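[1] One predicted model, sequence on top.
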Amino acid sequence: MAISRNANTAKGRFSPPLSVLVFVLLHGKGHHQNLLAKGGASPAVVDWRIQGIWCSGSAEEGRGGPAGFRSESRRGYHPARKARGRRRRRGQGAVVLRHAACHYVALNSDGRCFSWGRNEKGQLGHGDTLLRNLPTVVSKLSKYNIIAAGVGRNHTVVVTDEGESFAFGDNKHGQLGMGSLRSGFTLQELRCQPVPSLVTKATNAICGANFNVWLSSVEGSSILTTGLPQYGQLGHGSDNEYIANVSSVRLAYDPQPNPRAIVALSGKTVVKVACGTNHTVAVDSSGFVYTSGFGGYGRLGHNEQKDEWQPRPVEIFQKNNILSPSDIISAGSASSACTASRGQLYMWGKLNNWGDECMYPKPVRDLSGWNIRCMASGSMHHIVCAHDSCISWGLSEYGEFGYGPT
């Protein structure tokens, strides 16, 4: 998942197994900002200086953080502008989510890492498996300056300012990137507290449901992946399928615990990545877009539903619509999106649950002319920060839009 670093207003809610959307709006000056969460009719403020927030979850299991959330089921068939709050300066907006997770991670301007929500796999990094209803600092990371983080279904990965990476939580598929499923640690240590990943000079970490992607400054290895290879989302040319039980012909997928550079992109410098539940979207320094993984509903943008086991260029963004450094990318549970052509938003995949899927990138005309700074998508709902507004559309069953009681 690609993340913007500043944040201080979060609203949203979901209930598994539905995908989640949590969005963050910024206001205030410099880094002296607070995290604002809407609970009921009045806001609740946590006195932090927040830089970023990575999250998803339902208030019923502690994932609402500082405040609970009310919700109404409603649909927004077209992008709708949310009520404007205090005006935010350019560059101070963020939209973040995790499609399958039930926990949150937040970073403040001092590089401290906070987490809360579900914790049965130790994904909060506190040395236990106790649920946390409130943001709690990850003490094992206190001596590090954390600059980036990602959350998967049951795991968390962080990156320090010195390029180190630490991970905690479920490692069933090797998604922690430690080189093995146990890596010499006891089960309790493995599940409950940060352990180093085998990645050097990391600059960012982005998580899918059960896999992980790192960006690195190492030449020729700018993108590395690890975890579940089932749909080819790791980009290594195989899904590593094998027959686990001959008598029942049960298929399984060999875990990939060693972070490996994607050979197909070794001659390119990958600068941006977004992860869906089981697919990956990457952009190189030339502005070309590549997708890999699960191809259902056309979420890879190739006008077909075939899985891609290694990154395949998205044709429309190889000619006149290459991405600029300021353009953004996003991946939902069953969709993908990016801006190109002077900020025009393009989307593809299953965009809502009442219409046909979009098999290749199409422009969202309703948002033409808007300066879109960041975006995130859940299952069938989407949200962007554009100009000084927060705009959302799709299906909202659990208050994902943040419109408040209706």
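    The structure has been received and is ready for your questions.
[2] okay, CA-based contacts and neighbour counts for the rest of this
    Will do.
[3] Make sure residue 293 is actually in contact with residue 234.
    Yes. Between residue 293 and residue 234 a contact is recorded at 7.2 Å, counting by Cα atoms under 8 Å.
[4] Looking at those two, which is more packed in?
    With neighbours defined as other Cα atoms under 10 Å, residue 293 and residue 234 compare such that residue 234 has more, 32 against 29.
[5] OK, contacts around that one?
    Shown in contact with residue 234 (Cα atoms under 8 Å, 6 or more residues apart in numbering): 211, 213, 225-228, 262, 280, 292-293, 309-310.
[6] Pick the one among those closest to residue 399.
    Using Cα to Cα, residue 280 is the member of the contacts of residue 234 that lies nearest residue 399, at 27.0 Å.
[7] Just the element for that closest one, please.
    Take DSSP states H and E as the rule and residue 280 turns out to sit in strand 279-284.
[8] Show me what that strand is in contact with.
    Under the criterion Cα under 8 Å, 6+ apart, external residues in contact with strand 279-284 comprise 208, 231-234, 268-275, 289-295, 300, 323, 329-331, 336.
[9] Now, the contacts of residue 234 that are in strands?
    Filtering the contacts of residue 234 for membership in strands, criterion DSSP state E, returns 211, 213, 225-227, 280, 292-293, 309-310.
[10] Take this one as well and set it beside the first:
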Amino acid sequence: MTPEKRPAEDEEEQESKKLKEDPPPAVALETSESSVLQDETSQDSIASDSASSSDPEKKRLPVPEERGTVVFTGCTQWEYIGRRNLNNIPSMSHYVPKIMSFFKGIRVAYVAGHCTAAHSVIITEEGKAFTLGRNEKGQLGVGDSENRTGIVAVDSLSDFAIVAAAVGRNHTLFLTDRGTVFGCGDNKSGQCGTGNTVAVINIPCRINFKESRIQKVACGAEFSMIVDKKGYLYSFGLPEYGQLGHNTDGKFFITSNKLAYQHERSPRRVPIFVERSKDGHPTPVTDVQIVDVACGASHSVAIDAKKRAFSWGFGGYGRLGHAEPKDELIPRLIKFFDGHNRGVTKIYCGSTYTIGVSQMGPFLWGQTKRTGEANMYPKPLQDLCGWDIRSVGCSTTSIVVAADESVISWGPSPTYGELGLGENVKSSTQPKEVKSLEGSHVHQVACSMGHTLMIVRDETERDKEILSKLKEMTV
């Protein structure tokens, strides 16, 4: 079975030819002296990308147009989140949304988080990247793995306009307006895509990819996804449950009783998408042009230009939406959304669940609680039906939704303030409106473990009035 090939435009053919003529990006070698080599790799990568600065303006990716004030809720005691061997410091837990004093007077265009990550990325309207959170594997991209209590600038990328980012459990990807991607953090499974498995990359290095310009990035716990301008999907990192979509879980035995994985160290194209009949027979799906992708801890979901949804990877708790808990090693069409006026327009992933916004409304499948029943196939989110959902943030079990002029959140205990519901309502199994943001227009939400970032519109007098009532915080 081979994927259907779409005709390339003349511009794309010329661009591809130009990219192939360029020398491949420098990458760090696997050696104990990795820290020095990472620095050299980063500098080589930056020089290579800067050489393309003469590209026409029209080819650059734009920083998101919707800007606003960044608001934080949750815990800033990074080493405490998700762990049991430390005591909570009350002053570092914020149970209601607060304005970050660091960004006072600075408008933000993009925020990135992940359900398995205790760190996040904030991108300003000028395309400057800032990170905050846990830094045990160098995922903040500041040149070391030391603990950072505050917000830090990713200075090594100061020469680039960053338009988007994605974070995994301990790694980070940055997308530039040139369509190139830089990765840093934990790389023992090749999830930074630099062509090697150097354990830790402290400074963002350019990924080993020259085929085309990249338009989307996404991260799972220990793997990553990119989408290029042609709509082709590429993956790299840990293949343990088939989440890379290459028809393998990558397992092999080093010895008779020692198991290992064949990691993908560089982006590798996902070549085929299938649908399965009732008897399980796979049939290729043609003309798949991916427009968006999201990743949970160990599963992936993508939607194409025809609003078809595909899922693959770990199938436990029904998070793939195929009405069975089986792992899928190849992207499989979610039949529930296949049909007239049933297409999916937005997709979001939590650790063990998936949320899709379709033409029929919002649906959830998988498990959002640590116990109890799971949705083996998409079921409507009745409390959100009829709302205009703009953005959804998915944490381990917490969910935060920006819809209409409200923010709605819910999630079972334990929580760390990421729901923003206040000291007296730290958790909720039912969707509740965040009272302090009532009437606000939130452009984007991003959840990580234990904290939530929101971009709140700040243009009208009503917007400014709502923001003026929020307290400020220093991280």
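    Cool, got the structure. Keep in mind it's a predicted model, so treat the numbers as computed, not measured.
[11] re earlier: from the contacts of residue 234 of structure 1, pick the one nearest residue 400 of structure 1.
    Residue 400 of structure 1 lies nearest to residue 280 out of the contacts of residue 234 of structure 1, by Cα to Cα, at 23.4 Å.
[12] Give me the distance between the aligned partner of the closest one in structure 2 and residue 220 of structure 2.
    Residue correspondence, TM-score structural alignment: residue 280 of structure 1 in this structure matches residue 300 in structure 2. According to Cα to Cα, to the nearest Å, residue 300 of structure 2 and residue 220 of structure 2 sit 8 Å apart.
[13] cool, residue 433 of structure 2 as well?
    29 Å.
[14] Next: residue 423 of structure 2.
    Separation of residue 423 of structure 2 from residue 220 of structure 2 (Cα to Cα) stands at 31 Å.
[15] again, but for residue 83 of structure 2
    Relative to residue 220 of structure 2, residue 83 of structure 2 is positioned 20 Å away (criterion: Cα to Cα).
[16] and if you look at residue 115 of structure 2?
    Noted for residue 115 of structure 2: a distance of 9 Å to residue 220 of structure 2, by Cα to Cα.
[17] Tell me the residues that contact both of the two, please.
    Between them, residue 115 of structure 2 and residue 220 share the neighbouring residues 296-297, with contact defined by Cα under 8 Å, 6+ apart.
[18] which of residue 433 and residue 220 of structure 2 has more neighbours?
    For the pair residue 433 of structure 2 and residue 220, the greater number of neighbours falls to residue 220 (32 against 18), based on other Cα under 10 Å.
[19] Per the alignment, that one pairs with which residue of structure 1?
    Aligned partner of residue 220 of structure 2 by TM-score structural alignment: residue 208.
[20] residue contacts, the aligned residue in structure 2 for residue 399 of structure 1?
    When the structures are aligned by TM-score structural alignment, the residue of structure 2 matched to residue 399 of structure 1 is residue 417. Residues in contact with residue 417 of structure 2, defined by Cα under 8 Å, 6+ apart, are 73-75, 93-96, 426, 450-451.
[21] Make a markdown table from those residues and add secondary structure and neighbour count to it.
    Conversion of these to a markdown table gives the following (DSSP: H, G, I helix; E, B strand; the rest coil; neighbours: other Cα atoms under 10 Å):
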| residue | secondary structure | neighbour count |
| --- | --- | --- |
| 73 | strand | 27 |
| 74 | strand | 25 |
| 75 | strand | 27 |
| 93 | strand | 19 |
| 94 | strand | 22 |
| 95 | strand | 23 |
| 96 | strand | 23 |
| 426 | coil | 20 |
| 450 | coil | 29 |
| 451 | strand | 32 |
